[in-house]
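> Sequence first, predicted coordinates after that:
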Amino acid sequence: MRVLYFAWVKQHVGVAEEEVAPPPEVRDVAGLIDWLAGRSPGHAAAFANRKTIRAAVNQDFAGPDHPVTAGDEIAFFPPVTGG
């Protein structure tokens, strides 16, 4: 699973992307966030306020209950506004 981080999420985590292999019980975006938050203090800081994180799975916006599987690309980023 490829995980991409953007903006301040990337700053907290310390990398722009990483390959991860979460345990089988991680089945959705929310579970992935929970698991990632336990990987390091930077991950914990990035995901501390989950209401400020948006996700995309395979380049489509996804909510917390969206399924994730091995081979997916998941991106995490702050809310985006247009103008």
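It's in.
> all contacts plus neighbour counts: C-alpha atoms, from now on.
Will do.
> sec struct for Leu36, please.
Put simply, Leu36 is helix when judged by DSSP: H, G, I helix; E, B strand; the rest coil.
> Quick check: it vs Glu18, distance?
11 Å (C-alpha to C-alpha, to the nearest Å).
> Show me the contact partners of stretch 5-19.
Identification of contacts with stretch 5-19 by C-alpha atoms under 8 Å, 6 or more residues apart in numbering yields 1-4, 40, 42-43, 45-47, 75-78.
> Any chance of JSON lines for those residues, columns distance to Ile53, secondary structure and neighbour count?
Putting the contacts of stretch 5-19 into JSON lines (distance: C-alpha to C-alpha, whole Å; DSSP: H, G, I helix; E, B strand; the rest coil; neighbours: other C-alpha atoms under 10 Å) gives the following:
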{"residue": "Met1", "distance to Ile53": "19", "secondary structure": "coil", "neighbour count": "15"}
{"residue": "Arg2", "distance to Ile53": "17", "secondary structure": "strand", "neighbour count": "15"}
{"residue": "Val3", "distance to Ile53": "14", "secondary structure": "strand", "neighbour count": "18"}
{"residue": "Leu4", "distance to Ile53": "13", "secondary structure": "strand", "neighbour count": "19"}
{"residue": "Ser40", "distance to Ile53": "17", "secondary structure": "coil", "neighbour count": "12"}
{"residue": "Gly42", "distance to Ile53": "15", "secondary structure": "helix", "neighbour count": "19"}
{"residue": "His43", "distance to Ile53": "12", "secondary structure": "helix", "neighbour count": "21"}
{"residue": "Ala45", "distance to Ile53": "12", "secondary structure": "helix", "neighbour count": "15"}
{"residue": "Ala46", "distance to Ile53": "9", "secondary structure": "helix", "neighbour count": "26"}
{"residue": "Phe47", "distance to Ile53": "7", "secondary structure": "coil", "neighbour count": "21"}
{"residue": "Ala75", "distance to Ile53": "10", "secondary structure": "strand", "neighbour count": "22"}
{"residue": "Phe76", "distance to Ile53": "6", "secondary structure": "strand", "neighbour count": "23"}
{"residue": "Phe77", "distance to Ile53": "6", "secondary structure": "strand", "neighbour count": "18"}
{"residue": "Pro78", "distance to Ile53": "5", "secondary structure": "coil", "neighbour count": "17"}
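> dropping in the other structure now:
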Amino acid sequence: MIKVIYFAVAREMVGKGEETLKVENLTVKQLLEWIGSSYPAFDQTGMQVAINEEYAMLDDTVKAGDVCAIIPPVSGG
């Protein structure tokens, strides 16, 4: 299983802070596509994904036992 944690506006888009997916592995791109198809309000534009607290690329693999963070764009001043 893969734990997915949603931060800030991503949390608002999906309506929850976290969930667990019953899959063995998938790519970051497949994860974002799954979230988009499961939650129509989810807009992956600018979203970053971290696997076990390290930023990931779209072709990186998420494996069972991993924790993924969905991080929206941030701004500051």
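Done, it's in. Quantities reported herein were computed from a predicted structural model and do not represent experimental measurements.
> Tell me how the two chains score on TM-score.
Here the superposed chains carry a TM-score of 0.83, computed using TM-score structural alignment, normalised by the length of the second structure; 76 aligned residues with a C-alpha RMSD of 1.7 Å.
> just to revisit the earlier point, quick one: which of Leu36 and Glu18 of the first structure has more around it?
More crowded of Leu36 of the first structure and Glu18, by other C-alpha atoms under 10 Å: Leu36, with 19 against 10.
> Could you pull out the buried residues of stretch 69-83 of the first structure?
Across stretch 69-83 of the first structure, burial judged by 16 or more other C-alpha atoms under 10 Å covers Thr69, Glu73, Ile74, Ala75, Phe76, Phe77, Pro78.
> swap in stretch 7-17 of the first structure?
Buried residues in stretch 7-17 of the first structure, counted by 16+ other C-alpha under 10 Å: Val9, Lys10, His12, Val13, Glu17.
> quick one: Asp59 of the second structure and Ala50 of the second structure, what's the gap?
13 Å.
> ugh, wrong one, Glu18 of the second structure
Distance from Glu18 of the second structure to Ala50 of the second structure, by C-alpha to C-alpha: 14 Å.
> which residues does the residue mapped onto Asp66 of the second structure from the first structure contact?
Here Asp66 of the second structure is matched to Asp72 in the first structure, going by TM-score structural alignment. Applying C-alpha under 8 Å, 6+ apart, we find Asp72 of the first structure in contact with Met1, Arg2, Val57, Asn58.
> thinking again about what came up before, neighbour count winner among Asp59 and Ala50 of the second structure?
Neighbour tally, Asp59 of the second structure and Ala50, criterion other C-alpha under 10 Å: the higher count belongs to Ala50, 19 against 11.
> Just to check, that one is in contact with Val62?
No. Applying C-alpha atoms under 8 Å, one finds Ala50 of the second structure not in contact with Val62, separated by 9.8 Å.
> Brilliant, that's me finished.
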